[in-house]
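Novice: sequence-free structure coming up:
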């Protein structure tokens, strides 16, 4: 595959003159920058000067792209909770960046407001032929709305899964958490010992919900195919609530943690407070790095238990995707930088240096993935490839408030004795479902 710089030239040549493949000549970009020069603005939650593993990889890829293409990449970090809403406002005000990081659960909100360009019009033929089929189809297909590809998923991840300490599981004679809820609750209860709690659940985040992750054990059928809604008063939701009540009754979940954010769970897990916890998968290395109450080598990951003999559940979302602003005046350079994030070499960097699952599946054939240090990446890859993996529907109504509403319900299920049917009916009314 041609280098990034030649892709920029080939792209403009084809757009300007419809030349045959392989013919390259100087171009004038639509933004007025000659021969690839210009600026690409990016909104993301990361900093180009950050010190996290993925920020360091990001900076390396930016430096390489700038050196090859005479394009300045400007990263403008944003609070991750506000990226989508701020971006929609910026598009309307004609001040949007060229590229933006978006959560998959917010794609429809941005698409409905015509904020994203169709990548089919700017991605190179080589990329569409070689890269797209090499990525996880479950992610790439979700980004296609009415035939338009509005974003590319990045760092494929099981998102909110279960982190556990192998040393604590060994105490009760297990190698890993049981993968059926009827046995998981008993195991989690046995893991509660002294100041250590069996299972930690965040209950106050606005972008994730442990209730949905537990309910995912019923598979993709939890979402109505027509509306994208959850049936919050149906038997599946009630059984999910009863599982939470059972975890509390058996001492596996604490009533004292009613306002725990994901960061709270992370910090307390690091201190040895939990044997297992719901956690954000891309933070695995961070969990290892800050481990104080246990040997970081004992940290491992698990799918969510299932109901009724179904495959273990892996709800793929929220996860990050990258879109191109419909209002961008530098679409070709921005698209070229976007492509540079998904080369096989970039995928290897994301994996080796940042501990992320490669976007390009073929990269998993590299001998490095057979090494012990790649064992967790292999485990994540297996979770993504399992029969129980699925994504949120393209359109989930009230996405800006569904997580907070269900977390309120989760707090009520954990902290009160009110009937779960009443709690769930109240959530349904609040969402006007």
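Specialist: Received the coordinates, thanks. None of these values were measured; they are calculated from a predicted model.
Novice: all contacts plus neighbour counts: C-alpha atoms, from now on.
Specialist: Noted.
Novice: Quick one: residues contacting the spatially most central residue of the chain.
Specialist: The residue lying closest to the centre of the chain (CA atoms, centre = their mean) is residue 319, at 1.9 Å. Going by CA atoms under 8 Å, 6 or more residues apart in numbering, residue 319 touches 103, 104, 105, 153, 154, 156, 157, 159.
Novice: Leaving out sequence neighbours, find the closest residue to the first one.
Specialist: This means residue 103. Sequence neighbours aside, residue 320 is the residue nearest to residue 103 in space, at 4.7 Å (criterion: CA to CA, 6 or more residues apart in numbering).
Novice: The one you found - how many residues pack around it?
Specialist: 20 (other CA atoms under 10 Å).
Novice: what's the answer for the one 3 residues further on, then?
Specialist: Neighbouring residues of residue 323 were enumerated by other CA under 10 Å; the total is 28.
Novice: Validate this expectation: it resides in a helix.
Specialist: No. For residue 323, which was evaluated using DSSP: H, G, I helix; E, B strand; the rest coil, the result is strand, with no helix membership.
Novice: how close does it sit to residue 55?
Specialist: Distance, residue 323 to residue 55, using CA to CA, to the nearest Å: 19 Å.
Novice: Likewise for residue 226?
Specialist: 39 Å.
Novice: Show me which of those two is the more surrounded one.
Specialist: Set side by side, residue 226 and residue 55 show more neighbours around residue 55, with 18 against 8, by other CA under 10 Å.
Novice: residue boundaries of the strands in the chain?
Specialist: 38-44, 71-77, 99-103, 144-145, 148-149, 151-153, 160-165, 197-200, 274-280, 299-302, 314-315, 320-324, 389-390 (DSSP state E).
Novice: Including distance to residue 134, could those go into TSV?
Specialist: Output for the strands of the chain, formatted as TSV (distance: least, CA to CA, whole Å):
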stretch	distance to residue 134
strand 38-44	24
strand 71-77	26
strand 99-103	21
strand 144-145	16
strand 148-149	16
strand 151-153	12
strand 160-165	24
strand 197-200	36
strand 274-280	24
strand 299-302	25
strand 314-315	21
strand 320-324	16
strand 389-390	18
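Novice: which one of the ones you listed lies closest to residue 50?
Specialist: With CA to CA as the measure, strand 71-77 is the member of those nearest residue 50 (10.2 Å).
Novice: Please name every helix or strand in contact with the closest one.
Specialist: Packing contacts for strand 71-77, counted by 3 or more CA pairs under 8 Å, 6 or more residues apart in numbering; DSSP states H and E, involve strand 38-44, helix 53-69.
Novice: ok, structure two:
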């Protein structure tokens, strides 16, 4: 590949070239015509890039070709909605689990034909996949935030592992800041909602009230979580940056610019690929800290759904079963690091290592989160306000009041529908 470096030869281009060579796959940039006999499958991120590798066994067994399309994560929601409006949804699709209720509500995805498809999974995983008492998607992967940490940097100030309490995080931050005044302890992007929502879950805060129709942020638990989050920036332990301000956070982690990087399981794959920058023994994984130790954390899960417009529902559900089988989930874990949603898959020796233990413990203790379709938007709006607090534009109490006001406005239509008895 060295002779193609000047042409921008990347992992995505290599995968695309391999996929375009087959009539059974289709990625953006492919020019081959669509096979009228093929099922279609859409996914985002690494899942979309690597999905063709899971289709070979399915096509060999069933004789059904599958065309896959990898969507940019930032554009996927709009792409799905546009396809729904244009009656051009794929037969099978990957959805972030938080989207399932919305797409079930608008009639875009079909309910599971067999209740057994919702079994063999972890606590809380099916809640966001259920709408009006029926399951509409099959769990595909599970993963909550954990803290990746630099063993050497923590060892410099007497820590063998990352602390799992808020007090421990602050103590670590103070010690590292004294030793390295020009560096930071942790990286938490201000435009990513994950860490604040994690802290809120650890504090036992539930963000909504009145049958999930109003904000519930002006509570002691949520104030505690937001105050701790803001204090990490105010005291210089975390930089005030968004994800678009730091081009390569993994390189910064490898160079010791910060010691703790809260992230999900796919970071494991990136770390394994970049051992020339950061050796395998230089980092570790621990559960996220809570007020008194590790607690419940909201997960970032993905699911598989079948379109209501598919003309071949039996074959589409066969593909959904294949993708969510134990063997497929374990293969994807090997390739891209995502963790299986099937509980039985975790009995494999493949997942028995100490690095995955914090993830295994965390998926058994999920935080209670709203399952309403507005929750995705609410998280984004809450984080926008939290960033204003971090940057000094609002006080903590003003921020909490703004969160309640903004969420109340977002849920106005929901309140009207609940009052009219049109939704539960």
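Specialist: In hand now; what should we look at? Just so it is clear, the model here is predicted, and its values are computed rather than measured.
Novice: circling back to that earlier point, what sits against the residue nearest to residue 103 of structure 1?
Specialist: Counting by CA under 8 Å, 6+ apart, residue 320 of structure 1 has contacts 101, 102, 103, 104, 153, 154, 155.
Novice: circling back: which one of the helices and strands packed on strand 71-77 of structure 1 has the most crowded surroundings?
Specialist: strand 38-44 (a mean of 21; mean count of other CA atoms under 10 Å).
Novice: Superpose on structure 2 and give me the mean offset of it.
Specialist: The superposed strand 38-44 of structure 1 is, by mean CA distance after the TM-score superposition for structure 1, a mean 1.4 Å from where its aligned residues fall in structure 2.
Novice: Just give me the match in structure 2 for residue 221 of structure 1.
Specialist: With TM-score structural alignment as the criterion, residue 221 of structure 1 lines up with residue 206 in structure 2.
Novice: Residue 254 of structure 1 now?
Specialist: Using TM-score structural alignment, residue 254 of structure 1 pairs with residue 239 in structure 2.
Novice: ditto for residue 239 of structure 1
Specialist: Aligned partner of residue 239 of structure 1 by TM-score structural alignment: residue 224.
Novice: How many neighbouring residues does its match have?
Specialist: 16.
Novice: about what we covered before: between the strands of structure 1, which one is nearest to residue 230 of structure 1?
Specialist: That would be, of the strands of structure 1 and by CA to CA, strand 314-315, which comes in at 14.0 Å.
Novice: and the closest one, which stretch of structure 2?
Specialist: Counting by TM-score structural alignment, strand 314-315 of structure 1 corresponds to 297-298 in structure 2.
Novice: OK, contacts around the residue nearest to residue 292 of structure 2 when sequence neighbours are not counted?
Specialist: Nearest residue to residue 292 of structure 2 in three dimensions, chain neighbours excluded: residue 165, at 5.4 Å (CA to CA, 6+ apart). Contacts for residue 165 of structure 2 (CA under 8 Å, 6+ apart) come out as 289, 290, 291, 292, 293, 294.
Novice: I'd like those written out as TSV, with distance to residue 85 of structure 2 and neighbour count added.
Specialist: What follows is the contacts of residue 165 of structure 2, written out as TSV (distance: CA to CA, whole Å; neighbours: other CA atoms under 10 Å):
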residue	distance to residue 85 of structure 2	neighbour count
289	43	23
290	43	25
291	46	19
292	48	13
293	47	15
294	43	20
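Novice: which residue lines up with residue 20 of structure 2 in structure 1?
Specialist: Using TM-score structural alignment, residue 20 of structure 2 sits opposite a gap in structure 1.
Novice: any idea how far residue 20 of structure 2 is from residue 36 of structure 2?
Specialist: Residue 20 of structure 2 is 16 Å from residue 36 of structure 2, by CA to CA.
Novice: Please say which of those two ends up with more neighbours.
Specialist: residue 20 (18 against 8).
Novice: Surely residue 156 of structure 1 and residue 360 touch.
Specialist: No. Assessed by CA atoms under 8 Å, residue 156 of structure 1 is found out of contact with residue 360, at 9.5 Å.
Novice: follow-up on the earlier one: minimum distance to residue 354 of structure 1: which of the strands of structure 1 has it?
Specialist: That would be strand 274-280 among the strands of structure 1, by CA to CA, at 14.4 Å.
Novice: so what's residue 305 of structure 1 up against?
Specialist: So residue 305 of structure 1 contacts 178, 179, 180, 181, 184, 214, 217, 312, 313 (CA under 8 Å, 6+ apart).
Novice: run the last query once more with 6 Å
Specialist: 179, 180, 181, 217, 312 (CA atoms under 6 Å, 6 or more residues apart in numbering).
Novice: any idea what the second one aligns with in structure 2?
Specialist: The criterion is TM-score structural alignment: under it, residue 180 of structure 1 has residue 165 as its aligned partner in structure 2.
Novice: Return the distance of that match relative to residue 246 of structure 2.
Specialist: 27 Å.
Novice: again with residue 227 of structure 2
Specialist: 25 Å.
Novice: out of the two, which sits in the more crowded spot?
Specialist: Legend: neighbour count by other CA under 10 Å for residue 227 of structure 2 and residue 246, higher for residue 227 (16 against 12).
Novice: Find the nearest non-adjacent residue to that one, please.
Specialist: residue 396 (6.7 Å).
Novice: how close does that neighbour sit to residue 333 of structure 2?
Specialist: Applying CA to CA to residue 396 of structure 2 and residue 333 of structure 2 gives a distance of 40 Å.
Novice: Then residue 272 of structure 2?
Specialist: 13 Å.
Novice: Which residue of these two possesses the greater neighbour count?
Specialist: residue 333 (19 against 13).
Novice: so what's that one up against?
Specialist: residue 339.
Novice: could you measure the equivalent of it over in structure 1 against residue 43 of structure 1, distance?
Specialist: Under the alignment by TM-score structural alignment, residue 333 of structure 2 pairs with residue 351 in structure 1. Look at residue 351 of structure 1 and residue 43 of structure 1: by CA to CA, they are 23 Å apart.
Novice: Kindly report the same for residue 249 of structure 1.
Specialist: 45 Å.
Novice: next one: residue 317 of structure 1
Specialist: 20 Å.
Novice: again with residue 155 of structure 1
Specialist: Distance from residue 155 of structure 1 to residue 43 of structure 1, by CA to CA: 17 Å.
Novice: just residue 363 of structure 1 next, same as before
Specialist: Per CA to CA, residue 363 of structure 1 is found 27 Å from residue 43 of structure 1.
Novice: Residue 253 of structure 1 too?
Specialist: Per CA to CA, residue 253 of structure 1 is found 38 Å from residue 43 of structure 1.
Novice: swap in residue 177 of structure 1?
Specialist: For residue 177 of structure 1, the distance to residue 43 of structure 1 - CA to CA - is 38 Å.
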